[in-house]
Structure formats: C-alpha cells, structure tokens
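1. make a model of this:
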Amino acid sequence: MGIEVSADNVVTINDQHEKGVDTSVAGNPNKSRFKGIPLFHVFKRNQRGARRDDGNPLIHALKDRRGFSILPFWRNLIMSRAKAILEKSKAELEGFDFVMPMPSSSPFCAQFAEMVSQVAGAPLLASDFLRKRTVGEVLAEVKAHPPKVRPGKTSSLASQVHAWEKMSPESQYQAKEVDLSLRPLFSGFAMDGDIPDVQGKRVLVVDDLFATGSSLLSVREILGGQMGAEVCGLCFLSGT
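-> Prediction:
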C-alpha cells in the first residue's frame, strides 16, 4: 500500500506494494519521541523503491506544489485512511486541551489539523500568534551566538550565512531552503500579536511532514519554554 508517481508527477496509491510510504490503515499509526517530544505519525515513509524522495511527492501533491498533483479520488482515499488511523488512536488523542496546526503557507496543514481536532474532541488553537522570523533576525542570532557544528559542516554553515547576507534582511526565513543537517540549528518562528493563555495546557501540534524536526523544536521552545504548555506532535508523514 504505497505510492506511485507518474512521469508527469501525478501521485496515486498502489495497494500492491508499500514503496515510498505505507498508506495502509493496518500498518499505522507509528509513535516515537524526538528531543523529548512525543510524536504520532499517521503514515510512515520508507526508502523502498527507486525514488529517493520517499513520501515527499504525496505531500507535494496534497499541497499542490512543485509540479505534483493528485486526483480527487486518490486524495479522498488517502484522507479517509488518515481519519481511520486517527480513530485508532482516539483514546490517546482525547487527552489534549488544544490542537494547533503548524504555521504554513499551504492550507493543507490547517485542514488536516481540523480533522485531528474532530477526532480528538479538542478545540483548534489558531497559530496566528506565531510568525516566521526574517532572514535578518536569524542571521543576527547566528552572528551573535555562532552555533556549534560538526567539523564537516563548517563550510556548509559559512555558505548558508553568505547566502543570507546577500538576501534582503526582511525576507522570510525558509527552512526548506536550508541544508537538512543545519535546520535544527535555527529557530524559525517568533511570537507576534495576541498571545493565548496555554499555561499548563496540553497542546498537540500538527504538521504535514516530519523532516528534521526543526519547526517542531522552534514551536516547542515558544509554547513550552515561553508559554508554559506541554507539547506533543502529530505528523501526517513520518521521517524515514
């Protein structure tokens, strides 16, 4: 029960194999911990098959980006399976006070978070009190407090800093444009606007794809470190 990607980047579900991502109800969800954060993964990515981008085409198609697409039949199928998988974990999901989508320019994450909210029976917490940091803010922090990197990544960090120096400081920081190994070094979000009271509350942060966990760590630092909430994560697709 995996995915197929055609030559013109149309994504479909193939129940004859599990290449790229296990899209079955029986084989999901999966659970793990990341830096002390409990994580639910609705669908599990893998490296079976010839493609090395694993389940990413599925997310790209659901978000209608990077030239990938998915027909309504297959979209409805994968989302109905996602709901069935969430229902399997209903007892655990009912313990949360809020469900919050990760801030995203695509509506998919918010739509998926709404599904999670319905299953969990917990209200949605709007993430509009968070904003993406600017390149200037991230660059200033890196220069004031240079992060420690492995010896082999020193040049990668220097190249990234050089790239940011050539950009407008008002540009939004984009984690997807940063080397995977460097992303955890940078905090991508900051508080802005009306701050909700979540002191002592359990917040389930919903994201579409777990890659390096940098976004989740950044949000945990704000919700947990600055606002006093307990944070758990739920991702549509797991890491590999």
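2. from here on, just use CA atoms for contacts and neighbour counts.
-> Will do.
3. can you tell me the SS state at D53?
-> coil (DSSP: H, G, I helix; E, B strand; the rest coil).
4. now do the contacts for it.
-> Shown in contact with D53 (Cα atoms under 8 Å, 6 or more residues apart in numbering): G20.
5. kindly report the same for G95.
-> Listed by Cα under 8 Å, 6+ apart, the contact partners of G95 are A120, R202.
6. quick check: end-to-end length of stretch 175-189?
-> With Cα to Cα, to the nearest Å as the measure, stretch 175-189 spans 10 Å from end to end.
7. got it, and stretch 188-204?
-> End to end - Cα to Cα - stretch 188-204 spans 19 Å.
8. the protein: strands as residue ranges?
-> 2-5, 10-14, 21-22, 30-34, 37-45, 69-70, 98-101, 130-132, 189-191, 202-209, 230-237 (DSSP state E).
9. Y173: which of those is closest?
-> Across the strands of the chain, Y173 has its closest neighbour in strand 130-132 (6.5 Å, Cα to Cα).
10. name the helices or strands packed onto the closest one?
-> Strand 130-132 sits against strand 189-191, with contacts defined as 3 or more Cα pairs under 8 Å, 6 or more residues apart in numbering; DSSP states H and E.
11. sequence B follows; please return its structure for comparison with A:
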Amino acid sequence: MGIEVTKRKEDTGDVYYDVSIDLNHNDGVDMSLAGNPTVTNVDHLEIFSLFRRRRLSTTETDGNPLIYALKELKNYTINDADKKIMWGAAGEIFQAWTCPWKPSCVVSIPSRHSVSFDLASWIAGYLKVDHISVPMVHKKTVAEVLSEAEVLKDSDGVPARDLKAFKKQLSRLSAASPGKIFQMKEIDVSVRQYLQPWRVSEESKDFIGHDFLLVDDLIGSGASLSTCANCLMKEGHSVVGGMSLFSPLDRELAQKASTTRHKRRRGRKT
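-> Purely as a prediction, here's the structure:
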C-alpha cells in the first residue's frame, strides 16, 4: 500500500496535488503490514515508526507528499476516504506490534499542525493510557538557541569533524530574526544533535513521576524527538521511548542501522 500524487489545475490557474492511497504498490510510503513498523535509535532513544517513508522523486528531502497533504501544505490535498484507509492501515500495524515499553501517558511534541497531537491521542487510545494534551515543552527562539550554541562552540563541545558545518549553520541562523521560533527542520542533519530547541513548560512540573512516550509525526534525523527527550529527562522526567507516523527515508534507515552495528562492533571486548 503506497501513495499516488495527481496534479490538478483549477480554472483560476491554481495548481494542487491530490494524494491518494494505492493498494497495488508501496511507493512513496510503505504502509504494508510486512514492512512495518521500523525502528530507529537516536542518542539512546528508541523510536518506532508506523509507516516506512520511501523516496517518490529525486528532489524529495525530509518531507513527503502524504505528510504535506495531512498538514495541508504546499497545495497538497487528501480526501477523507483516503485518510480513513491510511489510519486503518496504521491500526493494523499497531495491533500486530508488541509495544516494548509500559508508558503511563503519551505526549506529542509541539507543532503548528495537529498531526502529532492526533497521533498521540490515537496511540494513547490503543495503549489504554492517558494522553497529555498540554505541552510539556515549548520551542525556543532563534536567539535562545544561538546563545547556547555559541557557548558550545567556544567550549569545544562540537567535534572537529562537525565544527565547520556547525559554524556555517550558526552563520545562517544569525541572519534570522532573533525572536523567530527556532525550526530544527531548517538545520543541516549533520549538526542537529548539537542544538537544543526545547525548554520545559511550567505545566510539565505536574507530571513528574510519569513515564512518557513521546510522539512526532515524521522522523528525519530523529533529533527533534531525542532532544525533546533529553530536555525532559534533565528536568527529572522519565521518557521510555518515541513513536512517529513516518520513518526516515529508507536510505537514512539503512545508514542508521549500519552506524548502530558499527558502534556495537567497536564496543565489543576482545
């Protein structure tokens, strides 16, 4: 089960891209029971993704036509019937999967769009645990992230292999409005791990003692979920794992698996 994208031009001249679910192939997004869920490990956080994201075109980056359609971005659309098919496939995958954790509640990371929130509520329903609807973290501003990043750079907190890319990214970030909300997706994947985009909310203090399952809609590098988990754990919260609707691209999944195996081999005693 995959996706098809059909270009549609209105009489007004506006162009739209209609995303539909195709039962005959797994292109774009693999929604098959056999191919899912996938698992990604990022900075000691285990993340399960219900759908495997596959490249639909050579120009595709972190995004995907289906997530664009669900968020109503870039003139991508999806009808209710196809949404129902998608959530039905997600339900089959979830029910066939054995959850490795025992969370007491499910929390989505903040987003301008409702996909993460809806997914968290949906997962909580399946697991029969609480869905926390208030935000546990807030996104920092560009100025806040830059201030911390400069300290990290000056304290030799970034390895030499990544320092050039890190400085280049800071230079670009400095050109943005200081009060703008920081967006991790605008940062090069190779240096995302060195930036902390979150600060805990006042409301989070009421949930100390709970075991959180964190939810995001799509995984690129996994940095948004892992940095959110680290932010919460530094303030005394327990995070048992992460989940997303969409995995990293297949190529990125293969690279992460290779990196994990390499780390394990290096760690073996002889």
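12. closest to A140 of the first structure out of the strands of the first structure?
-> Once the strands of the first structure are compared by Cα to Cα, strand 189-191 is nearest, at 14.1 Å.
13. circling back: save the strands of the first structure as a markdown table, and put in distance to L217 of the first structure and mean neighbour count too.
-> Formatted as a markdown table, the strands of the first structure follow (distance: least, Cα to Cα, whole Å; neighbours: other Cα atoms under 10 Å):
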| stretch | distance to L217 of the first structure | mean neighbour count |
| --- | --- | --- |
| strand 2-5 | 29 | 21 |
| strand 10-14 | 30 | 20 |
| strand 21-22 | 24 | 26 |
| strand 30-34 | 9 | 13 |
| strand 37-45 | 9 | 22 |
| strand 69-70 | 30 | 22 |
| strand 98-101 | 14 | 25 |
| strand 130-132 | 14 | 18 |
| strand 189-191 | 10 | 18 |
| strand 202-209 | 11 | 24 |
| strand 230-237 | 10 | 24 |
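14. next, format the ones you listed as JSON lines and append distance to P147 of the first structure.
-> Converted to JSON lines, the strands of the first structure look like this (distance: least, Cα to Cα, whole Å):
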{"stretch": "strand 2-5", "distance to P147 of the first structure": "38"}
{"stretch": "strand 10-14", "distance to P147 of the first structure": "39"}
{"stretch": "strand 21-22", "distance to P147 of the first structure": "34"}
{"stretch": "strand 30-34", "distance to P147 of the first structure": "20"}
{"stretch": "strand 37-45", "distance to P147 of the first structure": "22"}
{"stretch": "strand 69-70", "distance to P147 of the first structure": "38"}
{"stretch": "strand 98-101", "distance to P147 of the first structure": "28"}
{"stretch": "strand 130-132", "distance to P147 of the first structure": "20"}
{"stretch": "strand 189-191", "distance to P147 of the first structure": "17"}
{"stretch": "strand 202-209", "distance to P147 of the first structure": "25"}
{"stretch": "strand 230-237", "distance to P147 of the first structure": "25"}
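15. how about these, which one is nearest L223 of the first structure?
-> Of those, the one closest to L223 of the first structure (Cα to Cα) turns out to be strand 230-237, at 7.1 Å.
16. trace L39 of the first structure over to the second structure, please.
-> Counting by TM-score structural alignment, L39 of the first structure lines up with I47 in the second structure.
17. now for the spatially closest residue to its match that is not a sequence neighbour: which residues touch it?
-> In space, and not counting its chain neighbours, I47 of the second structure is closest to G242: 4.4 Å by Cα to Cα, 6 or more residues apart in numbering. Going by Cα under 8 Å, 6+ apart, G242 of the second structure touches L45, E46, I47, F48, L213, L214, V215, D216, L225.
18. mind jotting down where the helices sit in the second structure?
-> 65-71, 80-96, 115-127, 142-154, 160-174, 223-234, 250-267 (DSSP state H).
19. want to throw the ones you listed into a markdown table with mean neighbour count?
-> Shown next, in a markdown table, are the helices of the second structure (neighbours: other Cα atoms under 10 Å):
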| stretch | mean neighbour count |
| --- | --- |
| helix 65-71 | 21 |
| helix 80-96 | 15 |
| helix 115-127 | 19 |
| helix 142-154 | 16 |
| helix 160-174 | 14 |
| helix 223-234 | 20 |
| helix 250-267 | 13 |
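20. closest one to M1 of the second structure among those?
-> Per Cα to Cα, nearest to M1 of the second structure of the helices of the second structure: helix 80-96, 8.6 Å.
21. ok, which of the helices of the second structure comes nearest V29 of the second structure?
-> Of those, nearest to V29 of the second structure by Cα to Cα is helix 65-71, at 7.9 Å.
22. what range in the first structure matches that closest one?
-> Mapping helix 65-71 of the second structure onto the first structure (TM-score structural alignment) gives residues 57-63.
23. now that stretch: how far from the chain's centre is it?
-> On the basis of Cα atoms, centre = their mean, to the nearest Å, stretch 57-63 of the first structure sits 13 Å off its chain's mean C-alpha point.
24. end-to-end on stretch 57-69 of the first structure?
-> By Cα to Cα, the extent of stretch 57-69 of the first structure from end to end equals 9 Å.
25. before we move on, what about stretch 174-181 of the second structure?
-> Length of stretch 174-181 of the second structure, first residue to last, Cα to Cα: 13 Å.
26. cool, stretch 28-37 of the second structure as well?
-> Terminal residues of stretch 28-37 of the second structure are spaced 16 Å apart (Cα to Cα).
27. go on, stretch 39-57 of the first structure?
-> Taking Cα to Cα as the measure, stretch 39-57 of the first structure stretches 22 Å from start to finish.
28. same deal with stretch 50-67 of the first structure?
-> Stretch 50-67 of the first structure: ends 19 Å apart by Cα to Cα.
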